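Could you look at this predicted model? Sequence included:
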Amino acid sequence: MADPSGPLLASPHHSPSAYMVSNPTPASGETVEVSVVVPDQSGVGPVMLRTVHDGEATFVEGRSRRVGASSVWTFDLGCHNEIVNYRFWCGGSEPHWLTGEGLVGHDPTDRSDFKLATTGATPKWVPETVWYQIFPDRFASADPNKPLPEWARHSDWDAPIARGRAAMSQVYGGDLDGITGHLDHLIDLGVGGIYLTPVFEARSNHRYDASSFERVDPLLGGDEALVRLAQACHRAGIRVISDLTLNHTGSSHEWFQAAQADLGSPEAGFYFFGDEPDDYEAWLGVASLPKLDHSSGELRRRLYEGPRSAFGKFLGAPFELDGWRIDVANMTGRLGLSDLNRQVRSAARATLDQIDPDKWLVGEHFFDYSLDATGPGWHGCMNYGGVARPILSWLGSEPARRTFMPGPGVDARAGGSVAASIDAVMSSVPWQFVLGSMALIGSHDTSRWHSMAASPELARIGVALTMTLPGSPCIFYGDEIGLTGVGNHESRRTMPWNRDSWDRAELDWYRSLIALRGSSQALAHGGLRWAERADDALAFIRESAEERILVRACRAGTPALRLSEQLLGTNQAELVFGDGTVSRVDGNLEFDLEGPGVAIWRIGPQALTQL
């Protein structure tokens, strides 16, 4: 039996991707084939499948055949429940379990099982898309002289960002037509989608305090400007999603104003009021953000149930948004002993599917999102837990790690722990949820990545990991030209349109990675297999039926990675990104690069077509 800490490619391997599952998005009642590759060097045999049927553990015997220097075990997996859990018992002199967290020598819980969902597929285009997040007030302005409402304070485009609460009323004048006027930059960059933070009328520049869910803010150009932007993007092959808050409104919202004026009104039932108009529940105690009560059927009807709701309106004509990002998705519908989160996400998904099941629904989540990945609901989440935090723990500076989250922040980790963190997060949810999630390392809610990474070289490694790990990569506007900013106010600085100020080398780095991502089925849909988990080096293979991609990242100088041609199933490798080299040495392929750095190779397809 191969020790789990030994050569990674010598261990049994499975991924719940289409490479090893005949249908990773099964319908309820369907039976699919799942396969495990067992290298001869592992000493494993026989293998059995363990699954859970209506809460009862069930074991299934499989079929074994030879493929190269491995045995391939195939099993029939019945997909009976909403979430289909399964893992593999690997027999031998020292039996182990193969789980979503790897090969383990203890009896694991079902939490780490591989998982499939029978509740609908993530749209195929989502993991094939690289997103460009835009904070509309700070990207570009088509009309810098527009009149401002009384709450807003004008700032010139190059003026510094204010401190404290004044930062939220500071308006630089960016608008939706400004974005439309600069689509040439996004087309040149190669992104496939734009994610807009909220565009509804509000009383702040961030607009998470909506005054209405029916109107686009006139400061951004109104409804017509959103239509113009969406149409221009669609003509260019770029999708558009925006931000919707189902957890709260602003205190200036027309519903909340009606509720405070009459606690007997239908709108009063939309919120959690006490005996007085000023006694109400607010998000994290922020009085300007009153929390919504989803037990109100009228609220649900107006906000997200059905095509005529606010949620449905902007997915249909003439706006034709391609989906929604749901703000504070982890807290939506939750207050004390009341938890309606599942009902909210299921109803929102039902509306989306009724309008067009090929649209995307993604929820904000900074933490453990496994409880919210059940049932029809979000296709995925903003994957801070499985991408941003692990990458920051490996590549981030001490100040950035300590201030990324409340409490102790993010601890420094070696490569092996980083890989274990990624595996733990991915194994906690169905594979389609992983593919349907945003892979990101920064946003409007964090410092900019170039201010968090411990060095410019490590920053580039982080970008490459974001572009090659499972999920739908998302970059924050300006990161591609080297913008910096500490804290979530400074990170929202204006986009400089004097192109002489841009970091051209950084732009080329992003452009090349985005092009590679867009051309690779393995990076979009392939499974993930670790090939190296050293303190200062990580390497993994993304593999699909069409191709295999090997990514190696080194945060410091490290020895070359030597992989057995027999275990790889090929002696072919072609460098497709970075400055690495590959050579053949005594039946091995040796992958080398000068650290810190990252290199990506396309390796020969393994002879597993019989899977």
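Arrived safely.

For the rest of this, base every contact and every neighbour count on C-alpha atoms.
Fine.

The helix or strand containing V36: which residues count as buried?
Here V36 is covered by strand 31-39, with elements defined by DSSP states H and E. Under the neighbour-count criterion of 16 or more other Cα atoms under 10 Å, strand 31-39 has 31-39 buried.

Would you mind pulling up the elements that the following helix or strand past it packs against?
If you walk from strand 31-39 toward the C-terminus, the next helix or strand you reach (DSSP H and E) is strand 47-53. Using 3 or more Cα pairs under 8 Å, 6 or more residues apart in numbering; DSSP states H and E as the contact definition, the elements that strand 47-53 packs against are strand 56-61, strand 70-78, strand 83-90.

ok, residues contacting strand 47-53?
In this structure, residues lying in contact with strand 47-53 by Cα atoms under 8 Å, 6 or more residues apart in numbering are 57-62, 73, 75, 77, 80-81, 84-91.

What subset of the residues you listed is buried?
Neighbour counting over the contacts of strand 47-53 (16+ other Cα under 10 Å) leaves 62, 73, 75, 77, 80-81, 84-91 as the buried ones.

Could you work out the most separated pair of these?
Using Cα to Cα, the pair of these lying farthest apart is N81 and G91, separated by 27.3 Å.

Kindly tell me how buried C381 is, as a neighbour count.
Residues contacting C381 under the criterion other Cα atoms under 10 Å number 28.

right, and it touches Q432 too?
No. Using Cα atoms under 8 Å, C381 and Q432 do not qualify as a contacting pair, with a distance of 11.3 Å.

F256 sits in which helix or strand?
Assigned by DSSP H and E, F256 belongs to helix 254-261.

Buried ones in that helix, by neighbour count?
Neighbour counts using 16+ other Cα under 10 Å place 255-260 of helix 254-261 among the buried residues.

Also stretch 232-250?
Taking 16+ other Cα under 10 Å as the criterion, stretch 232-250 shows 232-234, 238-250 as buried.

here comes the other one, which I'd like you to weigh against the first:
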Amino acid sequence: MAGFGRFSAPRRVLHKTVPSEGNTGSAERRGSVSFSVSLPMETTECTLSVLSDDTGEIRNYAVYDGKITLSCEELCGGACDGLFFYKFIVKTQSGSYEIVRAADGISDTLRDRRDGFDGAFVLTVYEKRNNPPSWLYGGIIYHIFVDRFFRGGDEPCREDAVINGDWENGIPPYVKKPGDRLDNNVFFGGDLYGIIKKLPYISSLGVTCIYLSPVFEAYSNHKYDTGNYDKVDDMFGGEEAFSSLADECEKCGIKLILDGVFNHTGDDSIYFNRRGRYGNGGAYRDRNSPYYEWYHFTEYPEKYESWWGIDVLPRVMSDTPSYKAYIFGEKGVIRKRLREGVGGFRLDVADELSDEFLSELKTAAETEKKDCVIIGEVWENAAEKISYGRRRKYLRGKELDSVMNYPIRTAIISYLREGDCAAFLKNVTAVYDEYPPEAQSVLMNIIGTHDTERIITALAGESPVGKSQDEKAVYKMTDEQYEKGAELVKAAYLLSMVLPGVPCIYYGDEAGMQGYSDPFNRRPYIWGRENTELIAFYRKLGEIRKREKALFLGDMRVVYIDRDILCIERTSGSELICAVVNRSADEYVYSSDMVSEELICGTRASKISIKPMSCALIKAPDDKNEYGVYKTI
């Protein structure tokens, strides 16, 4: 019979790491970590070999009876944190072997001994934060691209801006081919007052935090080309609207996270001023400008370093002392906005910012507001990330509280669309083994962003490969694709909520908005044309998350996965909640000897149906409950 039983689901583990505080692949520096390994019967000697990624030093420790405990301070050699690769070297009468991670990234394997640490296990030693942003634990984030959410006021239009009045059918301007120039000066009129008017709707989704796309003065509609960090853009309502939004959010129990774009500014900015909008000052027009030292000119003034060669985004030398003082000094941008009630910042292109910059920014932010949150835009495994030839230290306690969870987005889409179990397990294992618990608690669990395809399109739409920009601009899913996609979106959102972290809703995903990636994922919100069934599902999960603490405080385990069925458990004390996704064309049944409750629809029974292409969230009587999920005959 197809399916599984809870306690009979297969597991294959040769070794186990148990920190005194942390999870299997991370440990707090003031604690210790215990390693255990299952050895072949003919073993004559076992050694734990540990490589410090920071220093290159290799230490070897004798292992007796398959167990050894080390203090993290000993591993770090006096440092506050570290990243370590380790393996077990096993000698037997027949030869020398080593136990490392298998190629699937999930299980362990015994192989012939070799030099180096390729395939080795990973251990992150981190410094625990005294005042973590616990206000975000168990919350839900709503990500808003301001210009496309809702028109709430009557803000003045800049002379060189263009207003597209077709909110319902307007298509954002786009380039015909990569490398073409686009002004990005077409606006649809969304503003901060519009967000205020829609706060009741946002609250109804269970949202506890709003993450805003950049709001500071800038030429473009996206505002990633900052013109003035000290001023909220007038077309968004200016400082008055921002202050009102902060006040109204506080009344609703909602925090604000701002988008911090600190790797580059706009060329049309008070700092660079290439176009002369800000008078005769600015680095481009005046070598004596206080901002001149922020930029790197190779041939003044026309040739300068820019982000990815995009000349409208001159790159800032962010480690320049005067720039750091401007951004996070006592009177700087970060501390000013935190004083105004902001809960934290998401840092754009964090890979481009130095460890020193990130560390000093975080220290300054915590000095101003001890429980603020700093989240980085990092697309890969942040524990092992290498950028520009250097291993990054994002999650070791001094730089970022957490990151955007792109690896899990990839895992969710790969599984739901293709049934790719290996990709799902590999990404889930890497993230939740190697990230410290504090980082996991505030992971931004995205399934869609302003940089990616709309989730419904990613799950069930046609591939964009081979399509022209004109074709992408007008593409609509068929009714059959859309119906399937809506069911898969429910499963994707459920998984983003059940996996450790904070689910993040990209505006309109909950309403069934379609679209390929930028700019087709940035259309105006479809007010009055929403998928109400999908919104009701999001609201229901928001209600459940508020009352079921196991969903964000509990331990997580992937109980079972195959191409058809996925089951993930969260347990806290005696509480047990399991999420089941059925991506097959067959009905499955959750079966238990005791009555369980399906939390989404409210069914209470010992047997609960899980229909084809659907999902369920089931609360069992206690954590010792035996259950199974089987295909109906």
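Nice, I can see it. Being a predicted model, the structure only gives us computed values, none of them experimental.

Whichever residue in the first structure pairs up with L136 of the second structure sits in which helix or strand?
Structural alignment (TM-score structural alignment) places L136 of the second structure against V126 in the first structure. Mapping V126 of the first structure onto the secondary structure by DSSP H and E places it in no helix or strand at all.

coming back round to it: any chance of the buried ones among the contacts of strand 47-53 of the first structure in TSV, plus distance to L550 of the first structure?
Listed next are those as TSV, based on distance: Cα to Cα, whole Å:
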residue	distance to L550 of the first structure
G62	30
W73	24
F75	28
L77	29
H80	35
N81	35
V84	29
N85	28
Y86	27
R87	25
F88	25
W89	28
C90	26
G91	29
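
and which of these is nearest N341 of the first structure?
Of all these, the one with the least separation from N341 of the first structure (Cα to Cα) is N81, at 20.3 Å.

Contact partners for that closest one?
By Cα under 8 Å, 6+ apart, N81 of the first structure lies in contact with 28, 53-54, 118.

Neighbour-wise, which one of these leads?
Looking at the contacts of N81 of the first structure with neighbours defined as other Cα under 10 Å, the largest count falls to T118 at 22 neighbours.

Now which residue in the second structure aligns to that residue?
Superposed on the second structure with TM-score structural alignment, T118 of the first structure falls opposite E127.

Could you do P149 of the first structure as well?
Under TM-score structural alignment, P149 of the first structure pairs with R158 in the second structure.

likewise G485 of the first structure?
When the second structure is aligned by TM-score structural alignment, G485 of the first structure is paired with G515.

Could you look up the SS state of the closest residue to that match other than its chain neighbours?
Nearest residue to G515 of the second structure, sequence neighbours excluded (Cα to Cα, 6 or more residues apart in numbering): N521, at 4.9 Å. In terms of secondary structure, N521 of the second structure is coil; the call rests on DSSP: H, G, I helix; E, B strand; the rest coil.

Would you agree N521 of the second structure is in contact with T457?
No. No contact is recorded between N521 of the second structure and T457 when judged using Cα under 8 Å, the distance being 9.7 Å.

Could you pull up the contacting residues of Q343 of the first structure?
Remark: with contacts taken as Cα under 8 Å, 6+ apart, Q343 of the first structure is in contact with nothing.

What residue in the second structure is paired with it?
Under the alignment (TM-score structural alignment), Q343 of the first structure pairs with E356 of the second structure.

how far apart are the helix or strand where its match lies and its match in the first structure?
Using DSSP H and E, the secondary-structure element containing E356 of the second structure is helix 355-368. Between helix 355-368 of the second structure and its aligned stretch in the first structure, the superposed structures give an average distance of 1.0 Å (mean Cα distance after the TM-score superposition for the first structure).

Kindly state which residue of the first structure is aligned to S220 of the second structure.
Alignment note: S220 of the second structure maps to S204 in the first structure; criterion TM-score structural alignment.

Quick check: which element contains its match?
Using DSSP H and E, S204 of the first structure falls within no helix or strand.

residues near it, how many?
Should you count by other Cα under 10 Å, S204 of the first structure turns out to have 19 residues around it.

isn't it right up against E150?
No. Taking Cα under 8 Å as the contact criterion, S204 of the first structure and E150 are not neighbours in contact, 10.9 Å apart.

As a check, name the ranges of all strands in the stretch 201-350 of the second structure.
Counting by DSSP state E, counting those that start in this stretch, residue ranges of the strands within the stretch 201-350 of the second structure are 209-212, 216-218, 226-232, 255-260, 297-299, 303-304, 344-347.

What's A537 of the first structure aligned with over in the second structure?
Counting by TM-score structural alignment, A537 of the first structure corresponds to I565 in the second structure.

F213 of the first structure versus the closest residue to A258 of the first structure other than its chain neighbours, what's the distance?
Take A258 of the first structure and drop its neighbours on the chain: the residue closest to it by Cα to Cα, 6+ apart is E267, 6.3 Å away. Summarising the geometry, the distance separating E267 of the first structure from F213 of the first structure, computed by Cα to Cα, to the nearest Å, is 14 Å.

And T119 of the first structure, by the same measure?
29 Å.

higher neighbour count, those two?
When neighbours are counted by other Cα under 10 Å, T119 of the first structure and F213 differ, and F213 comes out ahead with 24 against 18.
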